[in-house]
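In: one predicted model, sequence on top.
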Amino acid sequence: MASARLPLQALLAAVMIQTAAAAETVPLPQPKPDTGMHTDKPIENQLPQPATTAEPAPLPSADNINPDRFGAKPADAAYGAFQRGLYKTAYNLALVRAQNGDPAAQTLVAEILSRGLGVPLNAAEAAKWYALAAEQGVPESQFQYALMLLDGRYVKKDEKEAYALMQAAAEAGNRLAQFNFAQMLVQQDPGDAGWSKAVSYYERAAATGLADAQYAMSQIYANGVGGKTRDDAHARRLLAQAARQNYDTAQIDLAAWMIEGRGGARDLKSAFGWTKQAAEGGNVAAENRLAKLYMEGIGVDPDLVLAAAWYIVARRAGLIDPQMDDFLQGLSDDQTKQALQKANRLP
């Protein structure tokens, strides 16, 4: 559960991004002369929507497991077994120590149970161990138990305790807690006071390389909220940082900014590349935008067949764009046939 985020219902409508299946009828931004001045209006406040906790986290590997998450030392035998994928062994080694009050072992047992690694998945039992370790100040357990308290499926829902635990984990340096605590602060106070309180937590999480937080900070600088002066150049750099981590919303926004010349020089070729990367990753809005780039020849040679193919992919996913529907109707029978064939081979 290391990649868990706040559940959807805990977020403000103001910070939700559009779902992939939402209709996108806004035309692409057009290249404009660089006058040295930016007269475009700030985009609406759009902070990233954290993933739900319903999907299981990826299995751990020796490269991405940090023993500090469990309050353990690298030489710890249970942690070592966990790192090597010997989950049942890790569970058996940690359980005895957990029962004797070791908070690192309690956290490890909870992690294994919550994900069903080598043992039957038991989120309710995991919650008990997370709670015990959280009481002893393990930031990872404080964060995970806070999520469970907000969710209310495996323990009684308690937003007040969740707030306190999330804050404690954030102050201790857990970057996911920092991001989610910032979201909670904005939820409590959607005004500038809430943003001002949240900014320091977003900043700390962004400094660790968390893409969600980098994107959040890009929107804060793009809109000049939370005590920050609007700074399009800084916002664009943050978008680029998140985009390089395959954060698809940042890739789409960065591409739009590059087409407009916002926050830096116009770069149509790179804009096309970022849009294509997001589209190939399965972002439906990006698939539709990529279709328009091919149709209008922005950053790439015009290709009506590929434009149609990408729109067909987006439409199959539920996105409807009247402009692109009209475009499809205007194709020849041969072009339509080619587009369908290409669409069937696209990601």
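Out: That came through, no problem. Numbers count the residues shown, from 1 in each chain.

In: please count neighbours and contacts with C-alpha atoms only from this point.
Out: Fine.

In: tell me the spacing between the nearest residue to Val313 once chain neighbours are set aside and Gly318.
Out: Take Val313 and drop its neighbours on the chain: the residue closest to it by Cα to Cα, 6 or more residues apart in numbering is Ala343, 6.0 Å away. Going from Ala343 to Gly318 by Cα to Cα, to the nearest Å gives 15 Å.

In: let's bring in a second one:
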Amino acid sequence: MKQCLPLLALLVAAPVYAAQPELPPIEVPLSTPDQMTGSEEAVPAGDLAFAAFQRGEYMTAMNEALKRVGKKEDPAPAMTLIGVIYENGLGFNKDPAKAVEWYKLGADNGDHNSMVALALLKLEGSGTPKDPKGAADLFQQAADKGDPIAMYNVGLLELQGSVRPYDVKAATANFRKAADAGYADAQYALAMSLRQSNTPEDRKEATRLLGLATNQNHPDAAVEYAIAVFNGDGTEKDESRAAKLFLRAALKGNVIAMNRLARIYSAGRGFDEDRIRAAAWHLVARANGRSDGLLDEELTKLTPEERARADGLATQFRRQLSAALDASAADRQ
């Protein structure tokens, strides 16, 4: 999943702070044109080029896309597809410069996916000189066409305040539009902003947004949503449901969820108390950089036999996690 604003909490209270929040890299579209924004028009029904692309038949996809461009019948999506092939080196040598050429053609023909892709290359200086202003203009053009990734990125630039004027209100509006369009990163960003408010309405809306993003497998939102459910923050308190949410996130590799899950098993809240499982999840979380002095102390209280069982269970969890991550990577290919 893409990175989100770690300090979006500054969004609501930004005027109080002298420094602007550190921002993550601008979001990238997903790996295939049909997944870039989730828009139905991204993959024309019956289009031979896109069908071949989805099957991994990149030579056929290229040939069919070139035919569509030659016919000049709504060629923009095919131009975007060719750009994706060159940018990612799918069946052809990776060639950012050619990707830029095709994305520019797609953008000139009105394709919002090409606009976003070209903007990203301009930001990176890949296949073209770095051009933050040109990238910002392309993001805005795509946002005006309703592209939620572009809306989100325009919001990021408005918070960044370099190539776009620093404007918290405008950024918030763009995040809201992207969130309303179903974009998980924007839902998470807005939620973290709203949670800075002390009003019950804002905190309830924040939890609702976190739930929506969680349903799209947003890893950070999943943990924050579980915390909200555990504490009854903006929603009904339900420790059992929260424990299951933490388990689901932990099994997808979220180290914070692993730590919270270990504490849940240790305290017997949400799940029955289980010192062995608590120790096992703590060992996995600690191996992934999440320290916890309290759980370290609990480890010392285990008998040698219990510690051996915890070590064995931790190994089992690592195998499950590895298999899940491999499957997830395969699904994205």
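Out: Good, I have the coordinates. Quantities reported herein were computed from a predicted structural model and do not represent experimental measurements.

In: got a TM-score for the two of them?
Out: TM-score of the superposed chains, computed with TM-score structural alignment, normalised by the length of structure 2, equals 0.79; 303 aligned residues with a Cα RMSD of 3.4 Å.

In: related to what we said a few turns ago, residues contacting the residue nearest to Val313 of structure 1?
Out: Contact analysis of Ala343 of structure 1 by Cα atoms under 8 Å, 6 or more residues apart in numbering lists 309-310, 312-313.

In: structure 2: which residue goes with that one?
Out: Structural alignment (TM-score structural alignment) places Ala343 of structure 1 against Ala314 in structure 2.

In: gap between Ala216 of structure 1 and Leu290 of structure 1?
Out: In terms of Cα to Cα, Ala216 of structure 1 sits 24 Å off from Leu290 of structure 1.

In: ditto for Glu111 of structure 1
Out: Glu111 of structure 1 is 40 Å from Leu290 of structure 1, by Cα to Cα.

In: same thing with Asp326 of structure 1?
Out: Using Cα to Cα, one gets 17 Å for the distance from Asp326 of structure 1 to Leu290 of structure 1.

In: which one in structure 2 is aligned with Leu328 of structure 1?
Out: Using TM-score structural alignment, Leu328 of structure 1 lines up with Leu299 in structure 2.

In: I'd say its match and Ala308 touch.
Out: No - taking Cα atoms under 8 Å as the definition, Leu299 of structure 2 is not a contact partner of Ala308, at 11.1 Å.

In: who's more crowded, those two?
Out: Leu299 (20 against 14; other Cα atoms under 10 Å).

In: number of residues surrounding Ala170 of structure 2?
Out: 15.

In: the aligned residue in structure 1 for it sits in which helix or strand?
Out: Here Ala170 of structure 2 is matched to Lys197 in structure 1, going by TM-score structural alignment. If you go by DSSP states H and E, Lys197 of structure 1 is part of helix 192-207.

In: other SSEs contacting that helix?
Out: On a contact count with 3 or more Cα pairs under 8 Å, 6 or more residues apart in numbering; DSSP states H and E, helix 192-207 of structure 1 meets helix 175-188, helix 211-223.

In: could you dump those to TSV with mean neighbour count?
Out: As requested, those are exported to TSV (neighbours: other Cα atoms under 10 Å):
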stretch	mean neighbour count
helix 175-188	25
helix 211-223	26
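
In: where's Glu299 of structure 1 relative to Val138 of structure 1, distance?
Out: No, residue 299 of structure 1 isn't Glu; it's Gly. 49 Å.

In: quick revisit: can you get me a residue count around the residue lying closest to the match of Leu328 of structure 1 once chain neighbours are set aside?
Out: Excluding its sequence neighbours, the residue lying closest to Leu299 of structure 2 (Cα to Cα, 6+ apart) is Ala279, at 6.3 Å. Per other Cα under 10 Å, the neighbour tally for Ala279 of structure 2 reads 28.

In: let me see the contact set for Ala279 of structure 2.
Out: 262, 295, 298-299, 307, 310.

In: and it, what pairs with it in structure 1?
Out: Match for Ala279 of structure 2 (TM-score structural alignment): Ala308.

In: same deal with Lys104 of structure 2?
Out: That one, Lys104 of structure 2, aligns with Ala131 by TM-score structural alignment.

In: pretty sure its match sits against Ser141.
Out: Yes - in this structure Ala131 of structure 1 lies within contact range of Ser141 using Cα under 8 Å: 7.0 Å.
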